[in-house]
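Q: Sequence plus the predicted model coming up.
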Amino acid sequence: MAKRNSDKIVLSYNDCLIRASDLALLQGPHWLNDVIIGFYFEHLDVKFNKNENKELYFISPELTQLMKMTDPSEYSVLLDPADMLESKCIFFPLNNCNSRDTAGGSHWSLLVYCKRDKTCYHFDSSKGYNNSIASKFAKNLMNFLLDKNEPSKKFLESDCPQQDNAYDCGIYVLCLTDIVTENAIKTGRVDGCDCSKAKNLVPTKRTELLHLINELKRKSSVTE
């Protein structure tokens, strides 16, 4: 408890609490945890969904993990399928953790469901690492959202740049989310994204996140 009390809260942002230990992950070559990824997804939700209708649906790492470990017959308890089907795209940060109740794992990848072509696209910066997890989850997800006998639903492994270290998978997820989001806003689709741009975005993403957190912290202190 004492250790947790000393880990001070840096920013409270909607449903996210960022602590000093979370912020430290952005200040060096560290693996990103669910708090930082969840914060960024929350930020994107605020940025792109200005009204009650979610054009783009950003699912938190915690909820993604819970869905991944839950029978799809129970998904309706967690999410409203009608709301999800109104969205152009739904974004899921996937982790290879095999526990329903705890954070962890060692690798992040991105799964995106596209309403227009009834397809789940999987982006993995360490190709093949999360393939079986993603394909199983995608099947469950599409069976939940669509008729089980829907002939056109698909799961595709998408080409994307590959990480050259053991810790940048979460950064790649965020950069690829930016790229897919931009394309989805313009076209309503996932295919056609220039994922090669992620390689150039990755080196500066940690600094960008630190600036974002500091700016939101500054704004919150002004309004208090």
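A: That came through, no problem.

Q: When you work out contacts or count neighbours from here on, use the C-alpha atoms and nothing else.
A: Fine.

Q: From the centroid of the chain, which residue is nearest?
A: residue 93 (3.4 Å; Cα atoms, centre = their mean).

Q: Now do the contacts for it.
A: Going by Cα atoms under 8 Å, 6 or more residues apart in numbering, residue 93 touches 37, 59-61, 64, 108-111, 173.

Q: and residue 106, which of the three is it?
A: coil (DSSP: H, G, I helix; E, B strand; the rest coil).

Q: For it, which non-adjacent residue is spatially closest?
A: residue 96 (6.5 Å; Cα to Cα, 6 or more residues apart in numbering).

Q: In contact with that neighbour, which residues?
A: Contacts of residue 96 by Cα under 8 Å, 6+ apart are 105-108, 130, 133.

Q: rewinding a little: which one of the contacts of residue 93 is nearest to residue 142?
A: residue 111 (12.1 Å; Cα to Cα).

Q: ok, structure two:
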Amino acid sequence: MDFCDDEDLLEMYGPLNLAEKLVVFVPLNDASSTSGGGSHWAMLAVVKVEETGDLGVFLLDSGSGSSMRAVANAYLARLKLLMRISGIVQVTEVRGYPKQGNMFDCGIFSLCGAEAVLEAYKTRGEEVCSNIKASSCFSSVEQNVLNQ
């Protein structure tokens, strides 16, 4: 998504109708080129509250000292186009998000975090944005990682 122009981006992702979605997940990798690579994965969660139109953009990052915020901001700029979001939107890094204890579980932490956000959205609806900020919905992430 980060390595193409706006026209190509809309052609590729436009049919997904992301502007109509209430929850969108974007896996993030710290690779700096299209040739692949990268050493860390995180997840960007975009959550819209249907009733109010409020929007939350959350970085789920299990890395310690990771620089994924810059990656998340770059992707958010592209997502704003696809989701027809105007105005200032900021990425909120979830404080207290569980940290991986090794160098290879970042992908599963990202997936389990996405699952936790969906569960929170299904059960708490419009309160989900404040709950994600408090990271209360992530208590199961570490246990889910261990069970994989």
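A: Happy to help now that I have it. What you see is a predicted model; the values in this text were computed from it and never measured.

Q: Please state their TM-score.
A: Superposed pair, TM-score by TM-score structural alignment, normalised by the length of the second structure: 0.79. Supporting alignment: 136 aligned residues with a Cα RMSD of 2.2 Å.

Q: circling back: from the contacts of residue 96 of the first structure, which would you call buried?
A: For the contacts of residue 96 of the first structure, a burial check counting by 16 or more other Cα atoms under 10 Å picks out 107-108, 130, 133.

Q: ok, back up a step: what's the residue nearest to the centre of the first structure aligned with over in the second structure?
A: Here residue 93 of the first structure is matched to residue 27 in the second structure, going by TM-score structural alignment.

Q: circling back: the residue nearest to the centre of the first structure and residue 189 of the first structure, how far apart?
A: 18 Å (Cα to Cα, to the nearest Å).

Q: ok so, going back, for residue 116 of the first structure, state which of the contacts of residue 96 of the first structure is nearest.
A: The closest of these to residue 116 of the first structure turns out to be residue 133 (Cα to Cα; 23.4 Å).

Q: Tell me how many other residues crowd residue 211 of the first structure.
A: Per other Cα atoms under 10 Å, the neighbour tally for residue 211 of the first structure reads 12.

Q: Give me the contacts around the longest helix along the second structure.
A: Criterion DSSP state H: the longest helix present in the second structure is helix 106-124. The contact list for helix 106-124 of the second structure (Cα under 8 Å, 6+ apart) reads 23, 25, 27, 40-43, 45, 60-63, 100, 127-128, 131-132, 137-138, 140-142, 144-145.

Q: Buried subset of these, written for PyMOL?
A: In PyMOL, this line selects whichever of these come out buried by 16+ other Cα under 10 Å:
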select buried, resi 23+25+27+40+41+42+43+45+60+61+62+63+100+128+131+132+137+138+141+142+144+145
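
Q: Select from the contacts of helix 106-124 of the second structure every entry located in helices.
A: Using DSSP H, the contacts of helix 106-124 of the second structure in helices are 128, 131-132, 141-142, 144-145.

Q: The equivalent of residue 48 of the second structure over in the first structure: what's it in contact with?
A: Residue correspondence to the first structure (TM-score structural alignment): residue 48 of the second structure is matched to residue 115. The contact partners of residue 115 of the first structure, taken as Cα under 8 Å, 6+ apart, are 85, 87-89.

Q: at 10 Å instead, please
A: 84-90, 145, 153, 188-190 (Cα atoms under 10 Å, 6 or more residues apart in numbering).

Q: ok so, going back, quick check, nearest of the ones in helices among the contacts of helix 106-124 of the second structure to residue 2 of the second structure?
A: Using Cα to Cα, those come closest to residue 2 of the second structure at residue 132, 25.8 Å.

Q: Sweet, I'm off.
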